[in-house]
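Q: what follows is a protein structure lacking sequence information:
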């Protein structure tokens, strides 16, 4: 899976773009762009990959993705079946930090919005969002001119003050976006995301990076602040959590679907990363 740059610079005489996307499934492309992106999922479910984070998404969820942060929305398998009759619908708002002027968001009255954009470099999933906010975003998508801009600022204000949220990408991953090694890292991460639930090894990924295994191991740990095996385990466990919550598979099936080869190792890694067993995690969610 190649990382793609998407050019969204044509804003049609607007400071920011608002688009309602409705397709049988979302675009299965690992991509990035210089604009900040606010996504509201109206219909569909699946897994979103943001940086090195893996997160289940459902209807009525809001995610804010910072500039140049790679991401992908991957619908569940059911959305790709023939005659599925399923719909993936979302509102996507793209904007530049300077869309209302070079220093607009740096003024004292707007500094909390500037801080929101700073957090967005990790990707933000807002939790327990009021449906009224989603309705406000839908109304904004249908408005124009001054009213649209004021509605946009009001929505950003509410998100900046929203206390319950989750950062999606790790500090180590975000730090790598600031150095000159992006191209190699993009290739590595794209390969891992495309193959994490298959049998892949350190040697496999080292070949993708055109390095020997010892050099790759040192490189990976330096830029990601964790070993390759730990990174891969976290991606797999994140996906396992998604499968558990969908309640389509039992724990043994989830083990193999997420890339583990035996249940004991799966249980050990799950407890190490999530601080609880798979059964306890599922029980806690149901309660």
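A: That came in fine, so what should we check first? All of these numbers come straight from a predicted model, not from anything done at the bench.
Q: going by C-alpha atoms from here, please, whenever you check contacts or count neighbours.
A: Will do.
Q: distance between stretch 104-122 and the chain's centre?
A: Put simply, stretch 104-122 sits 20 Å off its chain's centre (C-alpha atoms, centre = their mean, to the nearest Å).
Q: before we move on, what about stretch 128-142?
A: The chain centre lies 20 Å from the centre of stretch 128-142; the measure is C-alpha atoms, centre = their mean.
Q: which parts of that stretch are buried?
A: Using 16 or more other C-alpha atoms under 10 Å as the burial criterion, the residues of stretch 128-142 that qualify are 129, 133, 134, 137, 138, 140, 141.
Q: max pairwise distance over these: which two?
A: 129 and 141 (18.1 Å; C-alpha to C-alpha).
Q: then this one, side by side with the first:
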């Protein structure tokens, strides 16, 4: 799994960019300074946002804050419909602009702050939001900016949404330590099934175990082992929902070495046993 720090260039003659793009199979976990709104026009696959691993499908709509690691991996290709998405990037400094200090935009600013964890909007009928994004991808000038406000107006009306990642990212701190943190993320994702060892993670950054634990918690807000546990449970929930694999097999594939331990932590995290969780999808 490759980790990349992307530089998304928003042209100086506009506040943001909206593009309809082909959705390609991608195993790069990357991050960038800009906000990103990603709408899946067609295609299904796996989404990674911070420490959250979950599936996506047509109509999936996610807002990401600056410096939040993410990846959309295409898992299946429909030969009758080319996978595509509509992506909007806008400046990380938009919250601090004078225009966004208007009281009428208070709810928009609050929404953008919550995007530090990644927001998935659960919309039953996405026709209107899709139309707004399609128009944005073709607009210019003042119509472009008015379209952005229309987009925000639609987003703040969505009552059903979920925060995807644990509050692990402090944008300023993460930016300063992005290379170190990427090495840790890469180690976790590459070894999640085989086993994660604190000593190995610490050695990657040439730190003692104690120094590494303090460093990781300071930069992410959670302990290293809590982060690993979140990743494992994310893998387990995906396998339980989308496959018919035995729970024992899923236990080992998500990195646990015994079933009681797996059941214990799964129930703590999700609030129900793996078998009960699977029933929600049957």
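A: Nice, thanks for sending it over. Worth saying up front: this structure is predicted, and the values here are computed from it rather than measured.
Q: what would you report as the TM-score here?
A: Remark: TM-score between the superposed chains equals 0.86 [TM-score structural alignment, normalised by the length of the second structure]; 280 aligned residues with a C-alpha RMSD of 2.8 Å.
Q: can you give me the helices in the stretch 101-250 of the first structure?
A: 111-119, 131-141, 145-161, 171-176, 182-195, 202-208, 213-224, 228-246 (DSSP state H, counting those that start in this stretch).
Q: which parts of the fifth one are buried?
A: Going by neighbour count (16+ other C-alpha under 10 Å), the buried part of helix 182-195 of the first structure is 185, 186, 187, 188, 189, 190, 191, 192, 193.
Q: next, the angle helix 228-246 makes with it.
A: Orientation of helix 182-195 of the first structure against helix 228-246 (axes from the mean of the first three to the mean of the last three C-alpha atoms, to 10 degrees) gives an angle of 40 degrees.
Q: likewise the third one?
A: For helix 145-161 of the first structure against helix 228-246, the angle by the same axes, to 10 degrees is 110 degrees.
Q: now for the corresponding residue of the second structure for residue 205 of the first structure: which residues touch it?
A: The alignment partner of residue 205 of the first structure in the second structure, by TM-score structural alignment, is residue 201. When contacts are counted by C-alpha atoms under 8 Å, 6 or more residues apart in numbering, residue 201 of the second structure touches 184, 187.
Q: how close does residue 201 of the second structure sit to residue 126 of the second structure?
A: 42 Å (C-alpha to C-alpha, to the nearest Å).
Q: same question, residue 224 of the second structure
A: Distance of residue 224 of the second structure to residue 126 of the second structure, computed by C-alpha to C-alpha: 37 Å.
Q: show me what residue 163 of the second structure lines up with in the first structure.
A: Match for residue 163 of the second structure (TM-score structural alignment): residue 167.
Q: its match and residue 254 of the first structure, how far apart?
A: Separation of residue 167 of the first structure from residue 254 of the first structure (C-alpha to C-alpha): 25 Å.
Q: neighbour-wise, which of the two wins?
A: Each of residue 167 of the first structure and residue 254 has its neighbours counted (other C-alpha atoms under 10 Å); residue 254 has more, 23 against 19.
Q: just checking, that one touches residue 245?
A: No: counting by C-alpha atoms under 8 Å, residue 254 of the first structure stays clear of residue 245, with 10.5 Å between them.
Q: tell me, what residue is most central in the first structure?
A: What sits nearest the mean C-alpha location of the first structure, by C-alpha atoms, centre = their mean, is residue 50, with 2.7 Å.
Q: distance of the residue lying closest to it once chain neighbours are set aside relative to residue 193 of the first structure?
A: Of all residues not flanking residue 50 of the first structure in the chain, residue 71 sits nearest, at 4.4 Å (C-alpha to C-alpha, 6 or more residues apart in numbering). Per C-alpha to C-alpha, residue 71 of the first structure is found 11 Å from residue 193 of the first structure.
Q: go on, residue 137 of the first structure?
A: Residue 137 of the first structure sits 31 Å away from residue 193 of the first structure, going by C-alpha to C-alpha.
Q: and if you look at residue 127 of the first structure?
A: From residue 127 of the first structure over to residue 193 of the first structure (counting by C-alpha to C-alpha), the distance is 24 Å.
Q: try residue 185 of the first structure
A: Here residue 185 of the first structure is placed at a distance of 12 Å from residue 193 of the first structure (C-alpha to C-alpha).
Q: how about residue 62 of the first structure?
A: For residue 62 of the first structure, the distance to residue 193 of the first structure (C-alpha to C-alpha) stands at 22 Å.
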